[in-house]
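Visitor: Please work out how this folds:
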Amino acid sequence: MTTDWLIACLMGLGKLFLHPLLYVSIAYCLFIGYLRVKRERHDFTTKIYSFSMELRSMLPQGLIGGLILSFLTLATGLAIPLAAMPIMAVVTVLAILSMKKRFVSPVYTMGLTFFILFFLYDRDIELTLFQDALNQLDRSVYPTLVILMGLLLIAEGFLIVANGSKKVSPHLEVSKRGQPIGVYVSQRVWLIPMFVMIPGGQLPAPFEWYPVFTIGDMSLSPIVLPILIGFKQKVHGTLPELAIKAQGKKVGALGIVITVLATVGYWYPPLAIITVVLAILGREFLHHSQKAMDQKLPFYFSKSKLGVQILGVIPQSPADKMGLQKGEVISKINGVVVREEEELYRALQINRAHCKLEVIDNNEQIRFVQRALFDGEHYELGLLFVDDQLKESGQVG
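Guide: Here you go, the predicted model:
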């Protein structure tokens, strides 16, 4: 029995590479990376991260969540109807085409799938591609879909906390008063490949090789289901790491509440419908409340009276190796007080072989940083600034 399960799971995992959503996800990540690099070059005349950065973070983080969720679904025998799979894939593609990354979330994709199944149940509607799966729907409400949505919402919160604040991209905008300000944009796409159970008798001909297992009086088959999770958050009122992790914790907490309600709804199906509505409204509330809260805060990255504030640091640059961080303020270079970007460059010329910086960190503590410079490095430290002389573009330090 155990061997059959393992063989079924391995064969199912291989089917992931035949799923069109995998390749749609790859193309989506590359497109997001292309747009980000284009924006970075426009703002700072250089790219900050590789255009494949989003692609490289898509699957590794999602595999952990997929492994945990697969264990839970296989251990509990959590089954979803076969019809949910193609409908969810179509809904996910439509969410991608909307270019709103937050809509590529299980709250919206699975929530909409739930209501589509509810609408299609026992109706005389002909859908050629999905007709066999729709004919096998045996109920109007599937609480297991809502339970799975809650679990995926918890996974989304975990991914936001663990990965959403890494390698965030700086961006330049103009405030309502016409002053350039710095903002940070986090955008991620995670693919969670996980196993779910579907009623064994529902598998059509292309899947006849799947083994059928019996749990109680129910026949079930494991099948791999790729879940795409999209995330985007813009931050201008605080350090992005703080704001993004706080948002991820709220999303995870919402997922716990939804999972509890969905579990109760397993025995009281009408509650499942209410739970889906609450999940969508809750996720919308978290998005808009975070946006409103951030807009009320003063601009974190703007012109500073204490010196020249660092908007960003290019990876592997001299500034990165010196340990300089976004949000810190350079108040002195080689003993010279600096308040403008031009003053910073002039101060660097005092000693072209070595620079000593007095930095006010994000805890408002003064620290000293020094490093030997090689030819050309005093022109390319790898620092990004918000230059009050520029309205539409940035400058690399």
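
Visitor: C-alpha only now, for contacts and for neighbours.
Guide: Noted.

Visitor: which stretches of the protein form helices?
Guide: Applying DSSP state H to the chain gives helices spanning 2-15, 20-44, 53-56, 60-76, 84-97, 106-120, 131-135, 143-159, 240-265, 269-296, 318-321, 341-348.

Visitor: In JSON lines, list those along with mean neighbour count and distance to I227.
Guide: Shown next, in JSON lines, are the helices of the chain (neighbours: other Cα atoms under 10 Å; distance: least, Cα to Cα, whole Å):
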{"stretch": "helix 2-15", "mean neighbour count": "14", "distance to I227": "13"}
{"stretch": "helix 20-44", "mean neighbour count": "18", "distance to I227": "9"}
{"stretch": "helix 53-56", "mean neighbour count": "20", "distance to I227": "15"}
{"stretch": "helix 60-76", "mean neighbour count": "17", "distance to I227": "9"}
{"stretch": "helix 84-97", "mean neighbour count": "18", "distance to I227": "9"}
{"stretch": "helix 106-120", "mean neighbour count": "21", "distance to I227": "8"}
{"stretch": "helix 131-135", "mean neighbour count": "17", "distance to I227": "20"}
{"stretch": "helix 143-159", "mean neighbour count": "25", "distance to I227": "9"}
{"stretch": "helix 240-265", "mean neighbour count": "20", "distance to I227": "16"}
{"stretch": "helix 269-296", "mean neighbour count": "16", "distance to I227": "17"}
{"stretch": "helix 318-321", "mean neighbour count": "18", "distance to I227": "35"}
{"stretch": "helix 341-348", "mean neighbour count": "17", "distance to I227": "46"}
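
Visitor: can I get the ones you listed in CSV with distance to V308?
Guide: Shown next, in CSV, are the helices of the chain (distance: least, Cα to Cα, whole Å):
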stretch, distance to V308
helix 2-15, 52
helix 20-44, 16
helix 53-56, 29
helix 60-76, 36
helix 84-97, 39
helix 106-120, 42
helix 131-135, 62
helix 143-159, 34
helix 240-265, 19
helix 269-296, 23
helix 318-321, 14
helix 341-348, 7
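
Visitor: before we go on, could you also do this sequence so I can check it against the first one:
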Amino acid sequence: MIGLGKLFLHPLLYISIAYCLFIGYLRVKRERHDFNTKVYRNTMELRSLLSHGLIWGLLLSCLTLASGMTIPLAAMLIMAGVTILAVLTMNKRIVSPVYTVGLTFFILFFLYDRELKLPILQDAINQLDRSIYPTLVILIGLLLIAEGFLIVSHGSKKVSPQLQVSKRGQPIGVYVSQRIWLIPMFVMIPGGQLPAPFDWYPVFSIGDMAISPIVLPILIGFKQKVHGMLPEQAIRAHGKKVGALGVVITALAIVGYWYPMLALITVILAIIGREFLHYSQRAMDERLPFYFSKSKLGVQILGVIPQSPADKMGLVKGEVISKINGVIVREEEELYRALQINRAHCKLEVIDNNEQIRFVQRALFDGEHYELGILFVDDQLKESGQVG
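Guide: Okay, the predicted model is just below:
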């Protein structure tokens, strides 16, 4: 139990916590600049850091332990260093395992069987074996599958709205999803002895074999910007492609156990494939017309503040408010005036994302969010937004 408790001394855990807090701070700062209010709490990214990755950590731990996959200590140390460097770039996308584990693979490939003197890693490097290569590639494939599922299930939730100016000088709304997930998975270290300062890790004996199950914190970074369609649709579609890529890479990595050269090719394909998915998604989104812009049908909802009257009425992003209290609204000022007709109650005519008309109404109470809590693209302000 003492050893398990000290597993939380891994520096990546606390680096990821600080990283999430910093991301949340920047997001809230941008939201306040655009809308004069924050949309989500600054701890939103932190709350999803570990909670969403625990299940995948358990699944991957069972797979690695049941299959007998071992990862040398040198690979873990280099992987941790590469991940820290990726975090310092402040590019969430580069924190993806396909890059951190992939770069670790190439570093080990270069260091193997070379007469280099590395004071810290030399003992660990001397214990390397060529069997590490397909193991790392399988790990990349499994983590790509996990990344795809996390993007589909959680990447499309609580995405942050943002205002931008188009090339024609018109304000448009975009959505940005950025997440950092921590997957804590246990892997086996070959043998039972770990050098200092890792001698406090637990060591178990099964017959004559000693194994050291050690925690391997894997960070998965994700960022996607969407302006051409509803963010939920675009992000989920992208996540499914990432998961499919992970299945292909895992299958190729398994075959790589018998054909070692295939392991090297598979890592290259994984990195190229992940880059292709990123740039193809961005290119496709740029070809689409702006989804969130001025609408001739009324005032389009860019976002809804949680727990606001608009949220409790079931209004969602992308819908268009055509009437308030029986008054046709096309502009921001018309929306304000229509709300003043009855400050205790409002009735809205809404065109939903399926272009169907529906009616919603609700009483308004003192102390609730200013007006309704709707975020929209303001045509009067080219670089900032207003809250309706």
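
Visitor: that older thread, quick one: closest of the helices of structure 1 to I181 of structure 1.
Guide: helix 20-44 (11.6 Å; Cα to Cα).

Visitor: Summarise which helices and strands the closest one is packed against.
Guide: helix 53-56, helix 84-97, strand 169-174, strand 180-199, strand 218-235, strand 395-396 (3 or more Cα pairs under 8 Å, 6 or more residues apart in numbering; DSSP states H and E).

Visitor: Counterpart of L172 of structure 1 over in structure 2?
Guide: Alignment note (TM-score structural alignment): L172 of structure 1 maps to L163 of structure 2.

Visitor: Contacts only, for its match.
Guide: Shown in contact with L163 of structure 2 (Cα atoms under 8 Å, 6 or more residues apart in numbering): 34, 171-174, 377, 383-385.

Visitor: how far away is R41 of structure 1 from L35 of structure 1?
Guide: 10 Å (Cα to Cα, to the nearest Å).

Visitor: what does D122 of structure 1 give?
Guide: Taking Cα to Cα, one finds D122 of structure 1 at 44 Å from L35 of structure 1.

Visitor: Return the residues in contact with the residue nearest to Q281 of structure 2 when sequence neighbours are not counted.
Guide: Nearest residue to Q281 of structure 2, sequence neighbours excluded (Cα to Cα, 6 or more residues apart in numbering): H238, at 7.2 Å. Counting by Cα under 8 Å, 6+ apart, H238 of structure 2 touches 148, 151-152, 277, 281.

Visitor: go on, Q300 of structure 2?
Guide: 292-294, 317-321, 376-377.

Visitor: how close does Y291 of structure 2 sit to Y40 of structure 2?
Guide: 22 Å.

Visitor: do K157 of structure 2 as well
Guide: 11 Å.

Visitor: Compare these two (neighbour count), which wins?
Guide: Taking other Cα atoms under 10 Å, K157 of structure 2 and Y40 do not tie; Y40 has more neighbours (17 against 13).

Visitor: From K312 of structure 2, how far off is that one?
Guide: 16 Å.

Visitor: can you check S61 of structure 2 too?
Guide: Taking Cα to Cα as the measure, S61 of structure 2 and K312 of structure 2 are separated by 41 Å.

Visitor: do the same with F290 of structure 2
Guide: For F290 of structure 2, the distance to K312 of structure 2 - Cα to Cα - is 27 Å.

Visitor: aligned partner of L63 of structure 2 in structure 1?
Guide: Aligned by TM-score structural alignment, L63 of structure 2 pairs with L72 of structure 1.

Visitor: Just give me the match in structure 1 for M90 of structure 2.
Guide: By TM-score structural alignment, M90 of structure 2 lines up with M99.

Visitor: Counting neighbours, what do you get for its match?
Guide: Counted with other Cα under 10 Å, M99 of structure 1 comes out at 12.

Visitor: Please pick out the residue of structure 1 most distant from its centre.
Guide: I350 (44.2 Å; Cα atoms, centre = their mean).

Visitor: What residue in structure 2 is paired with that residue?
Guide: With TM-score structural alignment as the criterion, I350 of structure 1 matches I341.

Visitor: repeat for E392 of structure 1
Guide: With TM-score structural alignment as the criterion, E392 of structure 1 matches E383.

Visitor: next one: D4 of structure 1
Guide: Under TM-score structural alignment, D4 of structure 1 pairs with no residue in structure 2.

Visitor: Surely D4 of structure 1 is in contact with V212?
Guide: No - assessed by Cα atoms under 8 Å, D4 of structure 1 is found out of contact with V212, at 9.4 Å.

Visitor: any idea how far S156 of structure 2 is from R93 of structure 2?
Guide: For R93 of structure 2, the distance to S156 of structure 2 equals 15 Å [Cα to Cα].

Visitor: ugh, typo on my part, it should be P202 of structure 2
Guide: The gap separating P202 of structure 2 from S156 of structure 2 is 38 Å, by Cα to Cα.

Visitor: Look at these two and report which has more neighbours.
Guide: S156 (24 against 19).

Visitor: Find the residue closest to the more buried one in space, skipping its chain neighbours.
Guide: E232 (4.9 Å).

Visitor: isn't A80 of structure 2 right next to I15, touching?
Guide: No - A80 of structure 2 lies out of contact with I15 (Cα under 8 Å); the separation is 10.9 Å.
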